[in-house]
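Visitor: Predicted model follows, preceded by the sequence.
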Amino acid sequence: MPVVAAPAPTPSVPAGADFDALARQDPEIAAVVRDEARREADGLQLIAAENFTSRAVLAALGSPLANKYAEGYPGARHHGGCDVVDGAERIAVDRAKGLFGAEHANVQPHSGSAAVLAAYAALLKPGDALLAMGLPSGGHLTHGSPVNFSGRWFDVVGYGVDAESGLIDYEQVYALARTHRPRAIVVGSISYPRHPDYAAFRAIADDVGAYLLADAAHPIGLVAGGAAPNPVPYADVVCATTHKVLRGPRGGMLLCGGELAERIDRAVFPFTQGGAQMHTIAAKAVAFGEAARPAFTAYAHQVVSNARVLADGLAAEGFVVPTGGTDTHLITVDPSPLGLDGREARARLAAAGVVLDTCALPYGDGRGLRLGTAAVTTQGMGEAEMARVAALFAQALRGERNAATEVRELARRFPPYAG
């Protein structure tokens, strides 16, 4: 007997401002917002870089602070009328410093890439040598891609991972550092699922006289929840995003010691950015406050537990899981044992309502899949649901027609914004 899907419920639209006003004023955009709310509620959102913010974060994003132009820093703005919004930035900075144990924080970067750009601007000159994880091993575009400013402005050397274990080859990193004498070494990745050894990178950087820059865009939320090592004591500068596991608004931040504070601030404004987005900074402050609570600590550890169960389940279904698992929210898998490359597998999963990304695999010509458990954990899913998700992966890739229905039914049991 065919399975009949339950009628789709009306999704809750957690707008920061008056959604009814939007619907009256611009029904076309209101329809887009409703459709996106439905898409998020009806599928499994497993993109590793995404999460669901709280209603409080959304409220700050949709607040009157969006109206204020605020070039400069608190107490030294280039526009009048900033006395009130200065308070939001001071709160955000103080909360970020307390959350991560940093002497200085800059919360103005508009994105993670903007934070990395500012860090490079503060520490490097065009033409300097830069050592970072190679893109095939999981490095980011800002770590030396030829289509990115980093690959055009700097002499970038990429380090990789061991062919058998999939883990960072620290002997190779040390050898490359001694050979190329980089001005800075970057530790961080968009698809490396294990904790880096920050102390080892610090020792290598000290040996060759390099700055150590940690791109912690992915693990910084786990750091906030005590579920990952903190790079702040080891790195000269830490670049991060405020979304992903940290569950704040889309944006970036920089953490550093007091001796680099002025250089970092001037690299953000006026060198790489103009006016600060005060509504986003206020939303960052809300997220930092949420991340300091015990509930967030429990959440961060649940994210990791869920990722480990999901990785084990995918391995049992026949996927190859590089490094044998994960320490973080990130999982990378090779679907080739199932007769699929990453792009075809992603398309089949998307048709079933499972949303994720492809990624480079360190060895071989194919692409793998990259997924994360931050969003589904925010929805309230636990280990039992992760075991079910692994089974649904296999069902979708085998082309079973009921996979999409079962994905939808599971997702609807855990609405991102209930009520």
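Guide: That came through fine.
Visitor: contacts, neighbours, all on C-alpha from now
Guide: Fine.
Visitor: Can you tell me how far residue 167 is from residue 359?
Guide: Counting by Cα to Cα, to the nearest Å, the gap between residue 167 and residue 359 amounts to 16 Å.
Visitor: Tell me which of the two has more neighbours.
Guide: Using other Cα atoms under 10 Å as the criterion, residue 167 and residue 359 rank with residue 359 on top: 23 against 19.
Visitor: Which secondary structure element is home to the more buried one?
Guide: Element membership for residue 359, per DSSP states H and E: strand 357-360.
Visitor: elements contacting the helix or strand just after that strand?
Guide: Read in the C-terminal direction, the helix or strand following strand 357-360 is strand 367-372, with elements assigned using DSSP H and E. Other elements packing on strand 367-372 under the criterion 3 or more Cα pairs under 8 Å, 6 or more residues apart in numbering; DSSP states H and E are strand 330-333, helix 342-351, strand 357-360.
Visitor: can I get those in JSON lines with distance to residue 22?
Guide: Formatted as JSON lines, the entries for these read as follows, by distance: least, Cα to Cα, whole Å:
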{"stretch": "strand 330-333", "distance to residue 22": "36"}
{"stretch": "helix 342-351", "distance to residue 22": "30"}
{"stretch": "strand 357-360", "distance to residue 22": "32"}
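Visitor: Out of the ones you listed, which is closest to residue 249?
Guide: Proximity to residue 249 (Cα to Cα) singles out strand 330-333 among these, at 19.7 Å.
Visitor: Run the chain-centre distance for that closest one.
Guide: Centroid displacement of strand 330-333 relative to its chain, using Cα atoms, centre = their mean, to the nearest Å, is 14 Å.
Visitor: and here's the other structure:
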Amino acid sequence: MTVTHSPAIDVQPWPADFEALQRQDPQLADVLAGETERVSTTLQLGAAENFSSPAVLAALGSALANKYAEGYPGARHHGGCGYADLAEEIAVQRAAALFGTEHANVQPHSGSSAVLAAYAALLRPGDTVLAMGLGVGGHLTHGSPANFSGRWFEFVGYGVEAESGLVDYAQVRELADRHRPKAIVCGAISYPRHLDYAAFREVADECGAYLIADAAHPIGLVAGGAAPSPVPYADLVCATTHKVLRGPRGGMILCGAELAERVDRAVFPFTQGGAQMHTIAAKAVAFGEAAGPAFTGYAHRTVANARALAEGLAEEGLSVITGGTDTHLIVADPAPLGIDTATARGRLAAAGLVLETCGLPYGTERGLRLGTAALSTQGMGRPEMSRIAGLCAAALREEPGVRQAVRELAGDFPPYPG
């Protein structure tokens, strides 16, 4: 199907109409207005969040939000899917080109949904899986007993070196040789360094395991050429489409042609129903944006900002795990300042510095997880990172005036100018 638009037919894309929402449901309109004010007057230091472009948001609020389209292009269970098919085909083509892969499934509703489908494509209940331990940076889908992964599969966790905080690749090899897992997962939610995908591939080949890369955090940096790609090494790559990639909240799976059918069946009909077509259209927009030179500059600036922020936090007395970062993500321990992480997060939040907590390697306490994706989208650079590090330290010391300073800085770099 070819998209054509006749100038004789006055049809406009369906924009989000906030004024209509205010008239019809002022209570929810107030909620959305409040959230807009919140992100405009605070600094988003969460490693998992970003600001999508107006074009991505327009696709999310489009007419495709109404379309039911179970199945895949050309094989839907519902009628009227011509434009839905086109949207998904564009998203798949752009994702495959962007990441240099033979196949992309863009239907997963989240990163966790993508991991679930990856396991469904390659494993059976009871299989052994080797993944990063939850206490040192692994995700819930890497074997948490509260998650489907820990209930359906036998997970073995590898760790990091006690002094450096870096992945212990010798331990990975030893555990793989001892347990002979069906799959090895390389990926984390609070590991600030690049992973050695070639080393993981070598270990997987030695024990006959599949290699699954959970690249939810670094995939946007991969798109911008600011991080190594897992695609040449992993059998399946699971990722999110938000975070650094700046798309809508959602997931995707990248793989070679030989596993494409198994992946597609695992997503639909095994783990999901109807695709969210408005989200898929928004993913297509984000993939298109990420293919441009502006995004390449953004990705590298995000890493440079993270390194600058890590340096600033260390100068302020916080302990920065692994001594720095290769990515957009920083893990810091406020203990040297005499503050526990829960107290630190509360003081930072009160000052308008919004971030997350995570486990610390081999520690009983939790640490602070920060990221620079959103700040970089707002146009901030090294001077602002130094200032933010100082604001964090001042907030932890409960100095006066920090909240106003944060408000002023946020106002100088609005996420959506005008």
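Guide: Yep, that arrived. Keep in mind the model is a prediction, meaning the values are calculated, not measured.
Visitor: Can you pull the TM-score for these?
Guide: Superposed pair, TM-score by TM-score structural alignment, normalised by the length of structure 2: 0.96. Supporting alignment: 405 aligned residues with a Cα RMSD of 0.7 Å.
Visitor: Mean neighbour count, the helices and strands packed on strand 367-372 of structure 1: which tops it?
Guide: Using mean count of other Cα atoms under 10 Å, the stretch among these with the largest mean neighbour count is strand 330-333, at a mean of 27.
Visitor: hmm, back to that, of all the helices and strands packed on strand 367-372 of structure 1, which one is nearest residue 217 of structure 1?
Guide: Using Cα to Cα as the measure, strand 330-333 is the one of these that comes nearest residue 217 of structure 1, at 12.1 Å.
Visitor: what's the average distance of the closest one to structure 2?
Guide: Plainly put, strand 330-333 of structure 1 ends up 0.2 Å away from its match in structure 2 on average once the two are laid over each other (mean Cα distance after the TM-score superposition for structure 1).
Visitor: Show me what that strand packs onto, helices and strands only.
Guide: If contacts are counted by 3+ Cα pairs under 8 Å, 6+ apart, strand 330-333 of structure 1 sits against helix 294-316, strand 367-372.
Visitor: mean shift of stretch 86-93 of structure 2 relative to structure 1?
Guide: For stretch 86-93 of structure 2, the mean distance to aligned residues of structure 1 following superposition is 0.1 Å (mean Cα distance after the TM-score superposition for structure 1).
Visitor: and that stretch, how far from the chain's centre?
Guide: The gap between where stretch 86-93 of structure 2 is centred and where its chain is centred comes out at 21 Å by Cα atoms, centre = their mean.
Visitor: List the contacts of it.
Guide: With contact meaning Cα atoms under 8 Å, 6 or more residues apart in numbering, stretch 86-93 of structure 2 is reached by 1, 73, 103-106, 277, 280-281, 283-285, 287.
Visitor: if we go to 6 Å?
Guide: Taking contacts as Cα atoms under 6 Å, 6 or more residues apart in numbering, the residues outside stretch 86-93 of structure 2 that touch it are 104, 281, 284.
Visitor: Number of residues surrounding the last one?
Guide: Read that as residue 284 of structure 2. Other residues near residue 284 of structure 2 number 27, with proximity taken as other Cα under 10 Å.
Visitor: just residue 309 of structure 1 next, same as before
Guide: Residues contacting residue 309 of structure 1 under the criterion other Cα under 10 Å number 20.
Visitor: Equivalent analysis for residue 31 of structure 2, please.
Guide: 11.
Visitor: Equivalent analysis for residue 67 of structure 1, please.
Guide: The burial count assigned to residue 67 of structure 1 is 11, neighbours taken as other Cα under 10 Å.
Visitor: likewise residue 158 of structure 1?
Guide: Using other Cα under 10 Å as the criterion, residue 158 of structure 1 is surrounded by 18 other residues.
Visitor: Please settle this for me: is it part of a strand?
Guide: Yes. Assigned with DSSP: H, G, I helix; E, B strand; the rest coil, residue 158 of structure 1 falls within a strand.
Visitor: where's the residue nearest to it when sequence neighbours are not counted relative to residue 191 of structure 1, distance?
Guide: Nearest residue to residue 158 of structure 1, sequence neighbours excluded (Cα to Cα, 6 or more residues apart in numbering): residue 134, at 4.1 Å. Distance of residue 134 of structure 1 to residue 191 of structure 1, given as Cα to Cα: 11 Å.
Visitor: And these two? Which one has more around it.
Guide: Neighbours were counted for residue 134 of structure 1 and for residue 191 using other Cα under 10 Å; residue 191 has more, 25 against 21.
Visitor: so who does that one touch?
Guide: Residues near residue 191 of structure 1 by Cα under 6 Å, 6+ apart: residue 138.
Visitor: Of the contacts of stretch 86-93 of structure 2, which belong to helices?
Guide: The helices, defined by DSSP state H, take in 281, 284 from the contacts of stretch 86-93 of structure 2.
Visitor: Same list (the contacts of stretch 86-93 of structure 2) but as TSV, adding distance to residue 227 of structure 2.
Guide: Written out in TSV, the entries for the contacts of stretch 86-93 of structure 2 read as follows (distance: Cα to Cα, whole Å):
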residue	distance to residue 227 of structure 2
104	20
281	26
284	21
